[in-house]
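# sequence? don't have it. structure:
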C-alpha cells in the first residue's frame, strides 16, 4: 500500500484541526447567546427570579474571564491539542450536569463548570490553529471566524425553537453529541506539530486573585437589592482586597499572569478602557433585550432573532472596518460605531408593546448591526497593535478578559439597578419581566427596561467619547502578528 504524501497528511491535519476548533469554539460562544433566549423558560421551570437569571449568565462569564489566561498557559505547558480535548470533554460533562439540573444551585454550578471548559478550549483553539497552519495562520483564523460566525447566526434561532418546542434542557443536552464529534475530529487530526513548550507563565496565584475579585464584587452587586448592604458588604470588601492584592502581586512577582511591561505600553490602556466600557454596554443590552421581548409576548424563537442582524453585520462588515482601521487608525470607526449603537439603543425607549418592537425595535437592531462591526475588529486591533510581538498572545488574552469583565460588571450593576427601579415603580417580587404580569406590575416592567436602556446608551456614548479622545487617529505602524485586523475577532459581545 502506497504511503500518503507528506503534503496530503499535513493538509488533513490542518482541515481536521480547523473544523474541530471551529465546532468547539462555536459551542462555547453559543452557550452565551442561546442561554439568554432560554432564561424565561428556566425561570418558569425552576423559579430563578431576576438575580437567578443573572447568575445563570454570570457564572459562565465569570469562569471564562478567570480561566482564559490559565487555559492558554496550560496548553503551552502540556500540549495544545491535549488541553483542547480536555476542555471539550469538561464542557460536555458540565453541559450534561446543567441539562439535568434539579435546582437553581446545580444549574448555576454547571454553568460555572461550563465556563472553565469553554475558556480552556477557546484559548487553545486559536493557538492550535496558528501552530498547525503556520504561515497560513491568517487564512485559518479567517476561516475559523467565518465558521463560528455562521453558528452564531443560526444558534439563537435554533435555541429558541428547541426551548419553544421541546425544553430548555435540550439547549445544553445537544452539546454532548456535538462535543463528541469535536473530540473525534481533534484526535483524527493529530499531527507532530504541537509539543509542550513549558515557556508560558502559569500564575495560579494571580489567576486566583482575578477570580476572587470578580466573584466578590459581582456577588455584592447582584445580591445587594435582595439581601441589603450589610449582608453583601463582606463580599465587596473581599473583592476589593483581591483586586489590590492582584496589583501588588503583579508588581512584585517575577512572572505574573499579566506582565507589567505590557500594561505600560502606550495606547494599550486606552484601547482596553474603550473595550471595557463598550462591552459593558453590549453585555447588558444583549442580555436584557431578548428577555424583555419575551415579556412583551414574543416566542423564544422570535426573541432569538435579535442576534441575527448583528451576527450578519460582523460577518459582512467587520473585515471592511478592520481594513479601514489598518489604513487610517481605529479612532473614527470605533467612535462612530459606538455612537451609532448608543442611538440604536435609545430607539428602544419607544418600545412598550409588540407592535412597537416590530418597528422601533427592528430599526434599533438594524442600527446595532451597522455599529457593532465598526467597533469589534478595530478595538481588538488597537489593543494588539500596542503590544510587541513576543507579548501578542498575552495582549489578546488580556483584551478578551477585559471584554468579558465589562459585560459581567454591567450585567451585575445594571441588574441591581433594575431590581431597585422595578420596586420603586410599584412592582413586587423579584421578576420584573414576568410575561403574565398585568396592570401596575406590567407598567413597572416596561419602566424598568427603559431605565436599562438609558444606562446602556450612556455607556455606548461614553465609549465613543473615550475612543475619540484617546485612540490613535492615524495608520497603525505595525501589528504584532501576521493576522491583520480584518480577521481579528474579540469575545462575543454577549
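Received it, and whenever you're ready, just let me know what you need. This one's a predicted model, so the numbers in the text were calculated from it and none came from an experiment. Numbers count the residues shown, from 1 in each chain.
# C-alpha only now, for contacts and for neighbours.
Will do.
# residue boundaries of the strands in the stretch 151-300 of the chain?
Using DSSP state E, counting those that start in this stretch, the stretch 151-300 of the chain contains no strands.
# Could I get the full set of helices for it?
169-173, 175-188, 204-227, 229-252, 260-263, 268-295, 300-303 (DSSP state H, counting those that start in this stretch).
# Just checking the distance from the first one to the centre of its chain.
Its chain's average C-alpha position is 20 Å from that of helix 169-173, according to CA atoms, centre = their mean, to the nearest Å.
# For it, name the packing helices and strands.
Applying 3 or more CA pairs under 8 Å, 6 or more residues apart in numbering; DSSP states H and E, we find helix 169-173 packed against helix 6-46, helix 80-99, helix 137-165.
# relative orientation of the helix or strand that the second one is followed by and helix 137-165 in degrees?
Using DSSP states H and E, the next helix or strand after helix 80-99 towards the C-terminus is helix 104-133. Compare the direction of helix 104-133 with that of helix 137-165 by axes from the mean of the first three to the mean of the last three CA atoms, to 10 degrees and you get 150 degrees.
# Show me how far helix 104-133 is from its chain's centre.
12 Å.
# got the buried residues for that helix?
If you call a residue buried by 16 or more other CA atoms under 10 Å, then helix 104-133 has these buried ones: 104, 107-133.
# tell me which strands and helices it is in contact with?
helix 6-46, helix 49-78, helix 80-99, helix 137-165.
# next up, a second structure to put side by side with the first:
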C-alpha cells in the first residue's frame, strides 16, 4: 500500500471504474457494520431461546457491539487520518471478519456478548475510513453524488438486515447471520487493496490518545449498564462512574497534545447541530427497528423471515431515493430535507402504532414502514454531506468518526433505555401482553425524538449547501 495522500491527478470521478471501485469498497465495508447493527435484532428471540438468555443479556448482545463501536470510532477515524484511511479500513475489515467468526461459533450467550464487543472494535476501525475514503478520493464536485450513492447503498444494509437475518434464522441457523460476513469481508479487502487510492492527513499527530479512548469506553459502558440494569444495586454507582469518566474525558481532550476528539471541531455551529440531530434521529431509528421486529414476532405471530421481510419497503426507498435526496440537498441546501425527513419518519412511526395481535400487513405495517423509509431516504445523504462539508478535508476521518459515533451512541442509548422506560424487563420480551403494552409507548417516544430532530434542523442547519458539499 502507498502512504502518500491522493493528489488531484489521483482523485476519481463518479461514473468511472475508479469511482465505482471506491464506492463499492466503502459500501461493502460500512454495509457489513450496518448489517450487523440490525440483522441481530430479528434473531434475538431465537438466540434467547437457544442460549437461554434474559432480556438484559439480549440487550447486551445488541449493545455490546454498539458500545465498542461508538466509543472507539473516533479513535478509528484519527488512526485513519494518521496512518492512511485505506490501511486502517482494511485492518478493521479483517478484524471484523475474525470477530464475526467468533460470534458464529459462540457456545453460550456470555461468549457471544464478548465476541460482539470485539466485532464492534473492528467496526470502529473500518466505518470512519469508508466515508473518509470517499471524501479524500473523489474530486470535490463529485462528492455529494458519491456520498449519496454510498448513503443509499450502505443504508440498504441497515434496512435489509432484518430480512437477511430472518431468512437465515428460519432456514439455516442464527449463527449464519455472523458467518456470512466472512466472504463479504474478503471481497471488500480485495477491492480496497486493488483500487482505492490511499489518503491521509499529513498534519496528523504522531501520538495515540489512549487515555481518551479508555475514558470514552468506560463512560459509555457505565451509562449503558446503568440503563439496562436499572433497579440493580450497581446501577446508581455505574451512573456515577459514567459521569466521572465523561468529565475526565472532556478534561483530557482539552489538555493532551493529540486528542482523539479535537474539541475545536465543535466550534462550527453547523457541525455541532447536525450531530445533535443525528443523535436524536438515530436513537429513534435504532429503537423502532428493535421494537417493531420483536413486536411482529412475539405479538403478531410472524416468523423471523416474515418479520424481516416486513421492513423491505424501507430498503426499496433507500435504494431508489437516497441518491436523489443527496442531489436535492446539494441543489436547494440541506435545511429542508433534514427538517422534512425526520417529520415524515415520525409520521411513519405513528402509523406503526397499529401493529398488534391481529396485525394485517397491508393495512397496519406497509403504510408505516413506507412513509418511514421515504423520510429516511430524504434525510440521510444531506445529513452526511453537511457533516463532512462543515469540517476541513484534513479532518474527514475525524468528522466521519464523530458522526458515526453519535449515530451509534444514539441507537445504543435508546435500545438500553427505552425497554426500561416503558416497563419491559426480565423475560417479558417473550410475553405478548407485556410487550404489546410497552410497544405503543416506545413508538410514541420514537416519534417525539424524530419531531425534535426536525425542529433542531430547521433552526440550526443552513438553508444553502456549504462550500464543501457543492
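Structure's in. What do you need? What you see is a predicted model, and the numbers here were worked out from it, not measured in a lab.
# Mean neighbour count, the helices and strands packed on helix 169-173 of structure 1: which tops it?
Using mean count of other CA atoms under 10 Å, the stretch among these with the greatest mean number of neighbours is helix 80-99 (a mean of 24).
# what sits against the equivalent of residue 46 of structure 1 over in structure 2?
Counting by TM-score structural alignment, residue 46 of structure 1 corresponds to residue 51 in structure 2. Applying CA atoms under 8 Å, 6 or more residues apart in numbering to residue 51 of structure 2 gives the contacts 108, 109.
# From residue 362 of structure 2, how far out is residue 51 of structure 2?
34 Å (CA to CA, to the nearest Å).
# how much space between the counterpart of residue 40 of structure 2 in structure 1 and residue 43 of structure 1?
Using TM-score structural alignment, the partner of residue 40 of structure 2 in structure 1 is residue 35. Distance of residue 35 of structure 1 to residue 43 of structure 1, given as CA to CA: 12 Å.
# how far away is the corresponding residue of structure 2 for residue 58 of structure 1 from residue 297 of structure 2?
Under the alignment (TM-score structural alignment), residue 58 of structure 1 pairs with residue 63 of structure 2. Applying CA to CA, the value for residue 63 of structure 2 to residue 297 of structure 2 is 21 Å.
# Give the residue from the two that has the larger number of neighbours.
Legend: neighbour count by other CA atoms under 10 Å for residue 63 of structure 2 and residue 297, higher for residue 63 (31 against 21).
# Okay, the more buried one and residue 367 of structure 2: tell me how far apart.
Going from residue 63 of structure 2 to residue 367 of structure 2 by CA to CA gives 29 Å.
# what do you get for residue 212 of structure 2?
In terms of CA to CA, residue 212 of structure 2 sits 45 Å off from residue 367 of structure 2.
# cool, and residue 238 of structure 2?
To residue 367 of structure 2, residue 238 of structure 2 is 41 Å away according to CA to CA.
# next one: residue 453 of structure 2
When residue 453 of structure 2 is compared with residue 367 of structure 2 (using CA to CA), they lie 22 Å apart.
# Between the two, which is the more surrounded one?
The neighbour comparison of residue 453 of structure 2 against residue 367 (other CA under 10 Å) goes to residue 453, with 28 against 18.
# Residue in structure 1 paired with the more buried one?
Residue 453 of structure 2 maps onto residue 463 of structure 1 when the alignment is built from TM-score structural alignment.
# Centroid-nearest residue for structure 2?
Centroid-nearest residue in structure 2: residue 408, 4.7 Å away (criterion: CA atoms, centre = their mean).
# Find the helix or strand that that one is a member of.
Here residue 408 of structure 2, judged by DSSP H and E, is contained in helix 396-421.
# Average offset of that helix relative to structure 1?
Superposing on structure 1 and averaging over aligned pairs (mean CA distance after the TM-score superposition for structure 1), helix 396-421 of structure 2 comes out at 1.7 Å.
# Translate residue 98 of structure 1 into the numbering of structure 2.
By TM-score structural alignment, residue 98 of structure 1 lines up with residue 103.
# My error: substitute residue 310 of structure 1 in the last question.
Using TM-score structural alignment, the partner of residue 310 of structure 1 in structure 2 is residue 314.
# Could you find the closest non-adjacent residue to that match?
In space, and not counting its chain neighbours, residue 314 of structure 2 is closest to residue 373: 4.2 Å by CA to CA, 6 or more residues apart in numbering.
# Next one: residue 334 of structure 2 relative to residue 462 of structure 2, how far apart?
7 Å.
# Let me fix that, I meant to ask about residue 212 of structure 2.
With CA to CA as the criterion, residue 212 of structure 2 and residue 462 of structure 2 are 32 Å apart.
# again, but for residue 125 of structure 2
In terms of CA to CA, residue 125 of structure 2 sits 31 Å off from residue 462 of structure 2.
# How about residue 268 of structure 2?
Distance from residue 268 of structure 2 to residue 462 of structure 2, by CA to CA: 12 Å.
# ok, the equivalent of residue 255 of structure 1 over in structure 2 - contacts?
Counting by TM-score structural alignment, residue 255 of structure 1 lines up with residue 258 in structure 2. Neighbouring residues of residue 258 of structure 2 by CA under 8 Å, 6+ apart: 205, 206, 207, 208, 209.
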